[in-house]
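Here is a sequence together with a model predicted from it:
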Amino acid sequence: MSNDVVLQFNRKRSRITEILFYAINGILVIGFLYPLACVFISSLKISSDLVMTPPTWWPSIFTINNFSELLLSNNSMTRAIMLSGVISLLTVVGTVILSTLAGYGFSRFNFRGKNLFFVIVLLTMMIPFQPILTPLFIIITKMGLQNNIIGLVLVYITFQLPFSVFMMRNTFDSIPREIDEAAQLDGCSPLKILFRVMPTMVSPGIVTVIVTTFIAAWNEFLVALVFMTDSENYTMPILLFTTSSGQYGTVNWGLLQASTTFTMLPCIIIFLFLQKHYVSGLTSGATKG
């Protein structure tokens, strides 16, 4: 009887623990999704609903005029969306290539000062980017890359490399060296091992770099504001800031909410498609080495 009582008690305790776990996580999910839901629903409201006091949760009339104005009536916004997409993709490609090569080198090769160089890479993660904007601006200007997407991409890659190199190095460290030795016996050079053998095994780390880099480049505001002084080269976050205001300081709340919703979509879609590999990369590569 005592064993039965203990078993029943353990089952009840595990059930209560499971209920508490799902309840707490459900509350957290609601807390995170509530602001996003407010933005999306507000983007479907007419102007009169957006300025009502007290505010209403549900729109009296659903409309997509805000999205139509964003995509069809505002050519500069369409250009900014495309420009942000190009800059983000170039930043992702450059960061993935450089961080993969650097991570592979730090993981698989022994050279003098290897650990010191890696520590220096990690230390750069502790430097806030705001104090170095001025010297970076001077360098980019002297290179003739101001108001140029290539200059902005180079700056973004510079900011993303420390974390990405750290991630890729630890991802390569999680792969047994016996795989390299077996490939070398088959006549593969280090570069062939990297490009033919490793990609599948380090894909979680690469996906992690892709997701973090794309979100950072897509949403970045301050650096783009400093380096892109020409209105034709404004990225999406800058144009959201400048075009949300109308005459005499009034704010077009419908356009602002539609723009915010549209800005969130690429990040949400990319994360939903790659979340399995992203979580795997964070839990494996980031904890090894």
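Perfect, I can see it now.

Please count neighbours and contacts with C-alpha atoms only from this point.
Will do.

Could you say which helix or strand holds residue 159?
In this structure, residue 159 sits in helix 149-173 according to DSSP states H and E.

Could you name the helices and strands sitting against that helix?
helix 75-108, helix 114-123, helix 203-219, helix 222-227 (3 or more Cα pairs under 8 Å, 6 or more residues apart in numbering; DSSP states H and E).

Need the winner for burial among these.
For these, average neighbour numbers computed from mean count of other Cα atoms under 10 Å are highest in helix 203-219, which has a mean of 23.

Which neighbouring elements make contact with that helix?
Secondary-structure packing of helix 203-219 (3+ Cα pairs under 8 Å, 6+ apart): helix 75-108, helix 149-173, helix 236-243, helix 253-284.

okay but residue 60 is in contact with residue 48, surely?
No - with contact defined as Cα atoms under 8 Å, residue 60 does not reach residue 48; the gap is 9.4 Å.

now the helix ranked longest in the chain, how far from the centre of its chain.
Across the chain, the longest stretch assigned as helix under DSSP state H is helix 2-43. Relative to its chain's centre, helix 2-43 lies at 28 Å (Cα atoms, centre = their mean, to the nearest Å).

and the next element down the chain from that helix?
Downstream of helix 2-43, the first helix or strand assigned by DSSP H and E is helix 47-50.

What lies in contact with whatever helix or strand comes next after that following helix?
Sequence order places helix 65-71 as the next helix or strand after helix 47-50, per DSSP H and E. Residues outside helix 65-71 that contact it (Cα atoms under 8 Å, 6 or more residues apart in numbering): 43-44, 77-78, 254-255, 258-259.

cool, stretch 193-203 as well?
With Cα under 8 Å, 6+ apart as the test, stretch 193-203 has contacts from 104, 168, 171-172, 175, 180, 183-184, 277, 281.

before we go on, here's another structure to hold up against the first:
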Amino acid sequence: MRYHISMSALAVLFLFPLAWSGWSSVRGQPGSGQAGGYGFGNYTQMAAFGEGLPTYLTNSLLVSAMTVAGTLVVAALGGYAFARFSFPGKNLLFLAALAILMVPYATILIPLYVLLGYIGLQNSLVGLSLVFVMFQLPFALYMMRNSFEAIPRELEEAALVDGCGTFRAFSRILLPAVRPGLITVGLFAFLASWNDFFAPLILLNDGANFPLPVAVVSMTQRTFGAIDYGMLQAGVMVMAIPCLVLFLVLQRHYVRGFMSGALRG
């Protein structure tokens, strides 16, 4: 009984800010798109701002999709290599990848901005997604290495004996076995790229390329620095709902991924 009461209290505590944002986004406020009563005036005003909400949503979806795809490919191949192969400098290379976590996030955005300019990806959604992939690699490689190490080597050896090549055994046998780990890595990569504000603010300078977080901050600024809280809360809801739905759909795999691989060392 005490457990259920505690969990219910925590659920209310965590859900209250989201419920408050949803209520504020449809409640009438002076100077907002919904001046009185209740309705979707703030959402209508937000949809027509700047390049339009579909443009900002498309940018966020493209960046998130490229980040998830790039992170999964690199993490799956790298995690498999670190878990199954022995080569000179293996541990040093793995520590070097983890060392990215020790570098303050904000301090390398300007050097990355200059580097993207050299390779022609400045002010580009592709360049932004590559930056997100880099910052996701430490956690993703650690997760996937441990996930592959949790799979018995005998399973892979049996596939090789039956005639499978290394790549076929990897794609047909091992990848399905580490699916919870892949889903966990993909979910983290999506949430990080979908919600990030600082990196797009620094690396992008064209309003047509802005993802949703930067657009929401831009659309809330009114005359004399006043903030349109109604539109701000509408933007928060548009950003939060996909994350919430995705987490609820994948939570079973997410928990299993942590339990099966992430806590093994």
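All right, it came through fine. Everything numeric in this text was worked out from a predicted model, so none of it was measured.

Which one of the helices and strands packed on helix 149-173 of structure 1 lies nearest to residue 265 of structure 1?
Nearest to residue 265 of structure 1 among these is helix 203-219 (10.9 Å), distances taken as Cα to Cα.

What span of structure 2 is the closest one aligned with?
The alignment of helix 203-219 of structure 1 onto structure 2 (TM-score structural alignment) spans residues 179-195.

now stretch 107-127 of structure 1
The alignment of stretch 107-127 of structure 1 onto structure 2 (TM-score structural alignment) covers residues 83-103.

Can you tell me what residue 228 of structure 1 aligns to in structure 2?
So residue 228 of structure 1 corresponds to residue 204, using TM-score structural alignment.

Could you measure from that match over to residue 74 of structure 2?
Distance, residue 204 of structure 2 to residue 74 of structure 2, using Cα to Cα, to the nearest Å: 24 Å.

hang on, the earlier thing: would you list the helices and strands packed on helix 203-219 of structure 1 in a markdown table and tack on distance to residue 214 of structure 1?
Shown next, in a markdown table, are these (distance: least, Cα to Cα, whole Å):
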| stretch | distance to residue 214 of structure 1 |
| --- | --- |
| helix 75-108 | 5 |
| helix 149-173 | 10 |
| helix 236-243 | 14 |
| helix 253-284 | 8 |
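
Out of the ones you listed, which gets nearest to residue 4 of structure 1?
When those are compared by Cα to Cα, helix 253-284 sits nearest residue 4 of structure 1, at 38.5 Å.

Can you give me the buried ones in the closest one?
Neighbour counts over helix 253-284 of structure 1 (16 or more other Cα atoms under 10 Å) mark 253-263, 267, 271, 274-275, 277-278, 280-282 as buried.

What is the aligned counterpart of residue 45 of structure 2 in structure 1?
Aligned partner of residue 45 of structure 2 by TM-score structural alignment: residue 69.

so how much does the match of helix 203-219 of structure 1 differ from structure 1 once superposed?
Stretch 179-195 of structure 2, aligned to structure 1 and superposed, deviates on average by 0.4 Å (mean Cα distance after the TM-score superposition for structure 1).

now the residue mapped onto residue 256 of structure 1 from structure 2: how far from residue 78 of structure 2?
Here residue 256 of structure 1 is matched to residue 232 in structure 2, going by TM-score structural alignment. Here residue 232 of structure 2 is placed at a distance of 40 Å from residue 78 of structure 2 (Cα to Cα).

do residue 239 of structure 2 as well
For residue 239 of structure 2, the distance to residue 78 of structure 2 - Cα to Cα - is 31 Å.

Ok, residue 10 of structure 2 next?
As judged by Cα to Cα, residue 10 of structure 2 and residue 78 of structure 2 stand 38 Å apart.

same question, residue 42 of structure 2
From residue 42 of structure 2 to residue 78 of structure 2 the distance is 45 Å (Cα to Cα).

Tell me, how many residues neighbour the corresponding residue of structure 1 for residue 23 of structure 2?
For residue 23 of structure 2, the aligned position in structure 1 is occupied by residue 41, per TM-score structural alignment. Residues near residue 41 of structure 1, counting by other Cα atoms under 10 Å, number 17.

Which residue is the nearest non-sequential neighbour of the equivalent of residue 168 of structure 1 over in structure 2?
Using TM-score structural alignment, the partner of residue 168 of structure 1 in structure 2 is residue 144. Nearest residue to residue 144 of structure 2, sequence neighbours excluded (Cα to Cα, 6 or more residues apart in numbering): residue 79, at 4.8 Å.

tell me the contacts of the one you found?
With Cα under 8 Å, 6+ apart, residue 79 of structure 2 has these contacts: 141-146, 148.

for residue 102 of structure 1, same thing?
Contacts of residue 102 of structure 1 (Cα under 8 Å, 6+ apart): 165, 168-169.

Roughly how far does the closest residue to residue 257 of structure 1 other than its chain neighbours sit from residue 219 of structure 1?
Once flanking residues are discounted, residue 257 of structure 1 sits nearest to residue 43: 4.8 Å by Cα to Cα, 6+ apart. Going from residue 43 of structure 1 to residue 219 of structure 1 by Cα to Cα gives 19 Å.

how close does residue 48 of structure 1 sit to residue 11 of structure 1?
55 Å.

make that residue 125 of structure 1, sorry
To residue 11 of structure 1, residue 125 of structure 1 is 47 Å away according to Cα to Cα.

wait, what's in contact with the most centrally placed residue in structure 1?
With distances taken as Cα atoms, centre = their mean, residue 215 lies nearest the centre of structure 1, 2.4 Å away. Residues counted as contacts of residue 215 of structure 1 (Cα under 8 Å, 6+ apart) are residue 267.

now the one 4 residues further on
Under the criterion of Cα under 8 Å, 6+ apart, the neighbours of residue 219 of structure 1 are 236-237.

go on, residue 62 of structure 1?
By Cα under 8 Å, 6+ apart, the contact set of residue 62 of structure 1 is 44-46.

For those, which pairs are in contact in structure 2 too?
Comparing the contacts of residue 62 of structure 1 with structure 2 on both residues aligned by TM-score structural alignment, their matches' Cα atoms under 8 Å, the contacts found in both are 44-46.

any idea which of those residues is closest to residue 235 of structure 1?
For these, the nearest to residue 235 of structure 1 is residue 44 (24.0 Å; Cα to Cα).

separation between that closest one and residue 265 of structure 1?
15 Å.

Likewise for residue 38 of structure 1?
Going from residue 38 of structure 1 to residue 265 of structure 1 by Cα to Cα gives 15 Å.

swap in residue 110 of structure 1?
Going from residue 110 of structure 1 to residue 265 of structure 1 by Cα to Cα gives 43 Å.

Same check on residue 282 of structure 1?
According to Cα to Cα, residue 282 of structure 1 and residue 265 of structure 1 sit 23 Å apart.
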